[in-house]
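> just need the structure, nothing else, for what follows:
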Amino acid sequence: MQMLRSILFNVVMYVWMAVIGVLYAPYALISREGARAGCDTYARHALWLLDKIVGLRTEVRGTPPTGEALVAAKHQSFLDIFIIWTAMPRGFFIMKALLRFAPFLGQYALRLGCIPVHRGKRAEAIKRMLAEVKSGERAGGQLLIYPQGTRVAPGVSKPYKVGTYALYEQLGQSCVPVATNVGVFWPKRGLLRKRGLAVVEFLEPIPPGLDRATFMATLEERIETASNALMVEAGFPMPHVEPPLGAAKPQDG
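Below you'll find the model as predicted:
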């Protein structure tokens, strides 16, 4: 039965994406705020449908940033994008360049000012974005990056990339780490969506000005520790893994 509910939700979700994409297209063409309104409407209704059809509720913990900030989030599935988007007033993303060609999703993302990045050309995209902010061509907001570069399934270890530090250093802004357990209920692959409570948690901001080693160790330790705790809370049997980089290790004796 849960699989049937999941399939129904997936069908409705993509049909709703097409409906909203068409309805808001004229508004989005004349105004970036139109594109944002369309995305807000879609994401909030998708989360409502997820609760009503599948029985998967969502919750935001902590304090989402409202001013200009760099947001570095754990990425486990499409669901964490929905939740983070609805939690922040002016979010925009660094996204894979290939997503530009996704129907509706890609066009709206570009209209919002999301930054498509080709593999190996992240620095070039960041430099262009910073120039646009300085010249006034791009409004400020909450820039979201996934420091592991891709979706990572619960219990899987994947290194954090230094591109997040490059942004942190060049923007000179605080960085807000974000933890999640959404992958326990909405996996990286597959159709099944489980019942339960999917959580996204905004953690204590990392102040600007840290060196690379300190920043990367702090970012990874905060995100991984909080995400692991959320996954355990959701009933996921965490395997034994090495402590995140920078975490305190027990002393011998």
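> all contacts plus neighbour counts: C-alpha atoms, from now on.
OK.
> shouldn't R57 be within a strand?
Yes: secondary structure assignment (DSSP: H, G, I helix; E, B strand; the rest coil) places R57 inside a strand.
> separation between the residue nearest to E201 when sequence neighbours are not counted and T180?
Distances taken as C-alpha to C-alpha, 6 or more residues apart in numbering put R61 closest to E201, at 4.5 Å, once the chain neighbours are dropped. Separation of R61 from T180 (C-alpha to C-alpha, to the nearest Å) stands at 10 Å.
> residues shared between the contacts of the two?
Jointly contacting R61 and T180 under the rule C-alpha atoms under 8 Å, 6 or more residues apart in numbering are V199, V200, E201.
> so what's the first one closest to, chain neighbours aside?
Spatial nearest neighbour of V199, excluding adjacent residues (C-alpha to C-alpha, 6+ apart): E59 at 4.9 Å.
> that neighbour: how many residues sit nearby?
Residues near E59, counting by other C-alpha atoms under 10 Å, number 11.
> Provide the secondary structure category for the residue nearest the centre of the chain.
Within the chain, one residue has its C-alpha closest to the average C-alpha position: by C-alpha atoms, centre = their mean, that is I81, at 4.5 Å. Classification of I81 by three-state DSSP places it in helix.
> next, the second sequence, to be compared with the first:
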Amino acid sequence: MAYAFQWIRSLIFIVTIYAGMLVLGIVFAPFALFTREAAFMACKSFCVWTRWNARWMIGLRTEVRGPVPEGEVIVAAKHQSFLDILLIFQTVPRAKFIMKKELMWTPIIGLYAKRVGCIPVDRGRKGAAIAKMVKDVAKEFTDPGQLVIYPQGTRVAPGAKLPYKAGTAVLYEALAEPCYPAATNVGLFWPRKGILRKPGLAVVEFLDPMPPGMARAAFMAELESRIETRSDMLMKEAGFDPERLR
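Okay, the predicted model is just below:
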């Protein structure tokens, strides 16, 4: 009975937030087309709207911890669900995400992704995609902001193992900027797939920045260790044993 009730609450929540996305997207569209600030305002408003509804509709509280990245930096984040995108975007001043190019053609999302400076990547082209990504990022960095990349390249379920890809290291070397790792446990409450959203405390935590200039292998090894270790700790804090999920 409790499961069914939470599932119904989750369904209503999902309908509510996507209806809010549609309304905000349409209302802000005329302004976002002419000014990037309006696009950021619309997206941050949606993040606030979603977090507020999550708290009272499904019992899901959200929290962001650690030093907030500012200026021209890289954020290399664990990606478990749509929720970690919202928490990061609301918190950092001017986030722009590395995202798969198909999303750029999605109604509402695509328009605002372009306006805030997100970088589309063709994941099927591998080496060519990385080269183009570096070129596009360098062009976009003329407008200061925080470049958010997911080192594993996609959403990863809690406890699942997926390799960290070289694209993050390539950007780190090319841009010569500090890199903030970010850990999370949000997938425990807001999964990649399905309707059910669970109550609890979903956390994204920014870790201390890694300075520019590290060797590629050392950078990737430390990045993965720090993100995975802290994400496991956040899951344990929420009452889940990540080893049992693997």
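> quick one: the helices in the second structure, in order.
In the second structure, the segments counted as helices under DSSP state H are 2-32, 36-57, 82-91, 109-116, 127-140, 167-175, 216-237, 242-245.
> for I149 of the second structure, find the nearest of those helices.
Across the helices of the second structure, the minimum distance to I149 of the second structure, taken as C-alpha to C-alpha, is reached by helix 167-175, at 7.0 Å.
> and the residue nearest to the centre of the first structure, what's its match in the second structure?
Residue mapping for I81 of the first structure onto the second structure gives I85, with TM-score structural alignment as the criterion.
> and the counterpart of A46 of the first structure in the second structure, how close does it get to L24 of the second structure?
Superposed on the second structure with TM-score structural alignment, A46 of the first structure falls opposite T50. Between T50 of the second structure and L24 of the second structure the distance is 12 Å, computed by C-alpha to C-alpha.
> between the two, who's got more neighbours?
Neighbour totals were compared for T50 of the second structure and L24, and T50 leads with 21 against 17 (other C-alpha under 10 Å).
> skipping its backbone neighbours, what lies nearest that one in space?
For T50 of the second structure, the closest residue by C-alpha to C-alpha, 6+ apart turns out to be I17, at 6.0 Å.
> so who does the counterpart of G209 of the first structure in the second structure touch?
With TM-score structural alignment defining the correspondence, G209 of the first structure maps onto G213 in the second structure. For G213 of the second structure, the set of contacting residues under the criterion of C-alpha under 8 Å, 6+ apart consists of E173, A176.
> please redo it, this time with the cut-off set to 7 Å
A176 (C-alpha atoms under 7 Å, 6 or more residues apart in numbering).
> that one and E140 of the second structure: what is the separation?
With C-alpha to C-alpha as the criterion, G213 of the second structure and E140 of the second structure are 21 Å apart.
> so for R61 and T180 of the first structure, which sits in the more crowded spot?
Here R61 of the first structure and T180 are set side by side on neighbour count (other C-alpha under 10 Å), and the busier one is T180, at 27 against 14.
> grab the nearest non-local neighbour of the more buried one.
V200 (4.5 Å).
> can you check I94 of the first structure too?
With C-alpha to C-alpha, 6+ apart as the criterion, I94 of the first structure has its nearest non-adjacent residue at 4.7 Å, and that residue is I115.
> the one you found pairs with which position in the second structure?
Under the alignment defined by TM-score structural alignment, I115 of the first structure is paired with I119 of the second structure.
> alignment lookup: the residue nearest to E201 of the first structure to the second structure.
Pairing criterion TM-score structural alignment: the partner of R61 of the first structure within the second structure is identified as R65.
> W49 of the second structure versus that match, what's the distance?
As judged by C-alpha to C-alpha, R65 of the second structure and W49 of the second structure stand 20 Å apart.
> now D241 of the second structure
Here the criterion is C-alpha to C-alpha. By it, D241 of the second structure lies 31 Å from W49 of the second structure.
> one more: P120 of the second structure?
26 Å.
> of these two, which one has the most company?
Under the neighbour definition other C-alpha under 10 Å, P120 of the second structure and W49 were set side by side, and P120 has more, 21 against 15.
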